[in-house]
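[1] Sequence first, then the predicted structure, then my questions.
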Amino acid sequence: MQSEYTTTKSIANMPTSTDTQFDILLYGATSFVGKIMINYLANLPQDGFPWAIAGRDEQKLIALKTKHNLASLPHFVADASNEAALTALSEKTKVIISTVGPYALYGETLVRVCAKTGTDYCDLTGEPQWIKAMLDKYEDDAKASGARIINSAGFDSIPSDLGVYLSQHLAIEKTGLPAEHIKMRVRKIKGGASGGTIASMLNVMKEVGENPKLRKMLVNPYILCGADNPFHVRQKNHKSAEFDKELGIWTMPFVMAAINERIVHRSNLLLNGKYGKTFKYDEAMSSKTASTAWITTLGLGAFVGAASFSPLRHILANYILPKPGEGPSPSEQENGMYDMRFYATLSNGEKQVVQVTGDRDPGYGSTAKMLSQVALCLSQDVPELEGGFWTPAAGLGDKLMERLKLHAGVVVSEMH
């Protein structure tokens, strides 16, 4: 479909460098998801997209190249805090992919470099407080340099962002008006967590404990929309198990809602309020029984409670939960999947359902493919997109949906 949401990029904001060697440079190649991405990128058709890898440990980079029979793949060494080294990397490539999390601890220098040098950037952060900090500090720089920066370009938050994007496109196409309320329900999901994701979650808990004001900030659904945003409608927050009478299903909290909902509302801002100023959006997981919904809710509550208490958080991180670099096995990645539904009642009373499905475990197998395709979309498909901090839907929209369907096993479609 041809989107009415297209934004054009002025020639004045185009990056000035024309001597880049690579379309893509993967920074954090030795991370858990970075290793999966190397295998994925190495097996894509290589016509027209030269790429390279980088990280802080050269021996690990060389070992990865040997494992994947990629002896000729260029590699570079740079520490996440070394601004000069990261600047040198940025000058070699059109797009830098960062998998170095928790981003609140290790991500800022690279974002600053890309924003100032005009290098496109994407990551898979699920840390809204960090994204807000980066927006506050570097959005003006990115707009001036022409750098297109896209956060949350993995399972959080591409399926949610594109699911709502298509839902609203269809609603406007059918009725001339957007849907006022969309409910996302995770109908099926299968996959494991990695140490990197858990480390990011625990770091958010640590930051909240050290800064009580952050808690209030994090519950704001419009945290990524700026202080002067036009949205003020109260949004539903799923805190416990409950029965959804409209859909006829039990629901329970979805841990990714905290980032996904905020990315969706930022997309609405970037798309000039196409979803409506009174748009409501909420996410939850569905359950076949009340008992499962309540057991899952209580388990999640116990985890959050423990992670909020410093001594218990230390025990969880060091003795119980997966550590950074650990995660789902190859078979778990291969056999994972997800099925997400986006329910809307249109202005004419019609019920509409959009489905997003993925063919690998959400956090790693599918995320690796999605993040890679975001980088390729930035480098190859959207020369007209102007500099700034974008969301996947607002910045890449239709072109990304088509890429994900063709190359990443992620399908966004209307259910009939």
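    Looks like it arrived, so ask away.
[2] contacts and neighbour counts: CA atoms only from here.
    Will do.
[3] Name the residues of stretch 136-143 that are buried.
    Tyr138, Glu139, Asp140, Asp141, Ala142, Lys143 (16 or more other CA atoms under 10 Å).
[4] Just the ones of those residues in helices?
    Among the buried residues of stretch 136-143, the members falling in helices (DSSP state H) are Tyr138, Glu139, Asp140, Asp141, Ala142, Lys143.
[5] any chance of these in a markdown table, with distance to Leu298 too?
    A markdown table is the format used below for those (distance: CA to CA, whole Å):
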| residue | distance to Leu298 |
| --- | --- |
| Tyr138 | 39 |
| Glu139 | 39 |
| Asp140 | 43 |
| Asp141 | 44 |
| Ala142 | 42 |
| Lys143 | 44 |
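[6] which of the residues you listed lies closest to Arg341?
    Nearest to Arg341 among those is Glu139, at 32.5 Å by CA to CA.
[7] The closest one contacts Ala115, correct?
    Yes: if you go by CA atoms under 8 Å, Glu139 and Ala115 touch, sitting 7.5 Å apart.
[8] Around Phe254, count how many other residues there are.
    Using other CA atoms under 10 Å, Phe254 has 21 other residues around it.
[9] three-state assignment of it?
    coil (DSSP: H, G, I helix; E, B strand; the rest coil).
[10] What are the contacting residues of stretch 338-346?
    For stretch 338-346, the surrounding residues in contact (CA atoms under 8 Å, 6 or more residues apart in numbering) are 159, 163-164, 167, 171, 175, 177-190, 351-362.
[11] Does Pro322 fall in a helix, a strand, or a coil region?
    Following three-state DSSP, Pro322 is assigned to coil.
[12] what's the burial count for it?
    Pro322: 19 surrounding residues under other CA under 10 Å.
[13] Report the separation between it and Pro328.
    10 Å (CA to CA, to the nearest Å).
[14] outside of stretch 215-235, which residues touch it?
    In contact with stretch 215-235 (CA under 8 Å, 6+ apart) are residues 128-129, 131-132, 135, 208, 258, 261-263, 265-266, 269, 277-282.
[15] mind listing what's buried in it?
    Counting neighbours by 16+ other CA under 10 Å, the buried set in stretch 215-235 is Leu218, Pro221, Tyr222, Ile223, Leu224, Cys225, Phe231, Gln235.
[16] another one to put next to it:
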Amino acid sequence: MADPFSLGGFIPKVDRNGFKMVDIQQGTGLVTAKTREEDRDSNMTKVTEDKKLGVWRAPYVHSFFDTRIVRRSNMLLADLANQPYGLTFNFMEYAMLPPESVAAARRSEGSEEMAKPYGQYGMTLEDEEAMMKSEGKEFKEGEGPNLEDMTDAWSGFFLYAESQHGSQVKCSFVGSDGYFETSRVAVETALTLRFDREKLPCKGGVLTPSVAGSTSLVERLIESGVKFKMGDWMAGGDLAPPSMK
């Protein structure tokens, strides 16, 4: 697997006495700090059951990219604002499997082979590509579906955080189709940087959207239609795209 901290934010593995654990290369004496087991990409390559949250999860197609962005955000918030997400911050990302996929997931649990990544349609990318091809919805670079074809599609992020001392919190975002939401985030980020600059805690640099836009970006996203719930995950009728009007 590649370096999970390739964009920065490395948090070393420490022993019970608080000392950093390192590897020393024989012959050269090169010292390299060890990566914590919980940060390794291999944790996101299998289908597993999260018994604490009561969900089944699978590899997500964007997880290797997203996790590095979030770790960079933690680093930037520490360096620029002295307010990191956490000094021992760990972040993982998975695809939450829909109920109809759980039976197949149970059969593959425990396999040592890397599972196929899932996309935004609750199925593997291979199955998604086959479905799109059968429906005549293959898009070339720069193309995408018509707006009217996205009215019943939704995407969601279900977040869970737990502190070292056991405090827990949940929140969730639900938006429209991934194509639509990617555009929304790009536009609202630009508007935030243009019109909310005086309120932004970090100005300038190679920043991530969350660091650059801070709470102003979140407020704009919610005001533009993204559904947000603090304290729990959305369920039932809330799992539907927001109005595009």
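    Received, thanks. These numbers come from a predicted model, not from an experiment.
[17] ok, back up a step: among the buried residues of stretch 215-235 of the first structure, which one sits closest to Ser98 of the first structure?
    Leu224 (20.1 Å).
[18] helix, strand or coil for the aligned residue in the second structure for the closest one?
    Aligned counterpart of Leu224 of the first structure in the second structure: Leu7 (TM-score structural alignment). Here Leu7 of the second structure is coil, with the state taken from three-state DSSP.
[19] So what does Ser90 of the first structure match up with in the second structure?
    For Ser90 of the first structure, no residue is aligned by TM-score structural alignment.
[20] Quick check: Ser90 of the first structure vs Leu400 of the first structure, distance?
    23 Å.
[21] if we can go back for a sec, ok, the buried residues of stretch 136-143 of the first structure vs Ser310 of the first structure, which is closest?
    Looking across those and measuring by CA to CA, the closest to Ser310 of the first structure is Tyr138, at 31.6 Å.
[22] Can you list the buried residues in whichever strand or helix holds Asp127 of the second structure?
    According to DSSP states H and E, Asp127 of the second structure maps onto helix 125-134. For helix 125-134 of the second structure, a neighbour-count test (16+ other CA under 10 Å) marks Leu125, Glu128 as buried.
[23] Buried subset of the contacts of stretch 338-346 of the first structure as a PyMOL selection?
    The PyMOL selection below is limited to those of the contacts of stretch 338-346 of the first structure classed as buried (16+ other CA under 10 Å):
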select buried, resi 159+163+164+167+171+177+178+179+180+181+182+183+184+185+186+187+189+190+352+353+354+355+356+357+358+359+360+361+362
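[24] Give me the subset of the contacts of stretch 338-346 of the first structure lying in strands.
    Among the contacts of stretch 338-346 of the first structure, the members found in strands (DSSP state E) are 181-190, 351-358.
[25] and stretch 44-55 of the second structure, which stretch of the first structure?
    Taking TM-score structural alignment, stretch 44-55 of the second structure hits residues 238-249 over in the first structure.
[26] can you tell me the distance between the two ends of that stretch?
    Start-to-end span of stretch 238-249 of the first structure (CA to CA) is 14 Å.
[27] what does it contact?
    With contacts defined as CA under 8 Å, 6+ apart, stretch 238-249 of the first structure is touched by 250-254, 282-284, 286-288, 290, 293-294, 297.
[28] mind redoing it with 10 Å?
    Applying CA atoms under 10 Å, 6 or more residues apart in numbering, the contact partners of stretch 238-249 of the first structure are 183, 185, 187, 250-255, 257, 282-298, 300-301, 343.
[29] what about it, distance to the chain center?
    Here stretch 238-249 of the first structure is found 26 Å from its chain centre; the criterion is CA atoms, centre = their mean, to the nearest Å.
[30] Pull out the buried residues from it.
    His238, Ser240, Ala241, Glu242, Phe243, Ile249.
[31] ok, those vs Ser372 of the first structure, which is closest?
    Of all these, Ser372 of the first structure sits closest to His238, with 31.5 Å by CA to CA.
[32] helix/strand/coil for the closest one?
    With three-state DSSP as the criterion, His238 of the first structure reads coil.
[33] Where in the second structure does the helix or strand encompassing Ala104 of the first structure fall?
    According to DSSP H and E, Ala104 of the first structure maps onto helix 103-106. Helix 103-106 of the first structure corresponds to no residue of the second structure when matched by TM-score structural alignment.
[34] Could you list the buried residues of the helix or strand just after that helix?
    With elements assigned by DSSP H and E, the helix or strand that comes after helix 103-106 of the first structure is helix 108-117. Neighbour counts using 16+ other CA under 10 Å place Glu108, Thr109, Leu110, Val111, Arg112, Val113, Cys114, Ala115, Lys116, Thr117 of helix 108-117 of the first structure among the buried residues.
[35] Looking at the residues you listed, which is nearest Gln59 of the first structure?
    Nearest to Gln59 of the first structure among the buried residues of helix 108-117 of the first structure is Leu110, at 22.0 Å by CA to CA.
[36] Need the nearest residue in space to that closest one, chain neighbours excluded.
    Among residues not flanking Leu110 of the first structure along the chain, Leu86 sits closest, at 6.4 Å (CA to CA, 6 or more residues apart in numbering).
[37] And that neighbour, how far from Val164 of the first structure?
    Leu86 of the first structure sits 35 Å away from Val164 of the first structure, going by CA to CA.
[38] One more: Val208 of the first structure?
    Distance, Val208 of the first structure to Val164 of the first structure, using CA to CA: 29 Å.
[39] do the same with Ile62 of the first structure
    Distance from Ile62 of the first structure to Val164 of the first structure, counting by CA to CA: 41 Å.
[40] just Glu283 of the first structure next, same as before
    11 Å.
[41] again with Ser286 of the first structure
    If you measure Ser286 of the first structure against Val164 of the first structure using CA to CA, the figure is 18 Å.
[42] Kindly state which residue of the first structure is aligned to Asp23 of the second structure.
    Asp23 of the second structure maps onto nothing in the first structure, by TM-score structural alignment.
[43] Identify the residue nearest Asp23 of the second structure in space, chain neighbours excluded?
    Of all residues not flanking Asp23 of the second structure in the chain, Thr32 sits nearest, at 5.2 Å (CA to CA, 6+ apart).
[44] helices and strands around the host helix or strand of that neighbour, which ones?
    Per DSSP H and E: Thr32 of the second structure is located in strand 31-33. When contacts are defined as 3 or more CA pairs under 10 Å, 6 or more residues apart in numbering; DSSP states H and E, strand 31-33 of the second structure sits against strand 22-24.
[45] rewinding a little: dump the buried residues of stretch 238-249 of the first structure to JSON lines, plus distance to Ala42 of the first structure.
    Output for these, formatted as JSON lines (distance: CA to CA, whole Å):
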{"residue": "His238", "distance to Ala42 of the first structure": "41"}
{"residue": "Ser240", "distance to Ala42 of the first structure": "43"}
{"residue": "Ala241", "distance to Ala42 of the first structure": "43"}
{"residue": "Glu242", "distance to Ala42 of the first structure": "45"}
{"residue": "Phe243", "distance to Ala42 of the first structure": "46"}
{"residue": "Ile249", "distance to Ala42 of the first structure": "42"}
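[46] Many thanks, have a good one.
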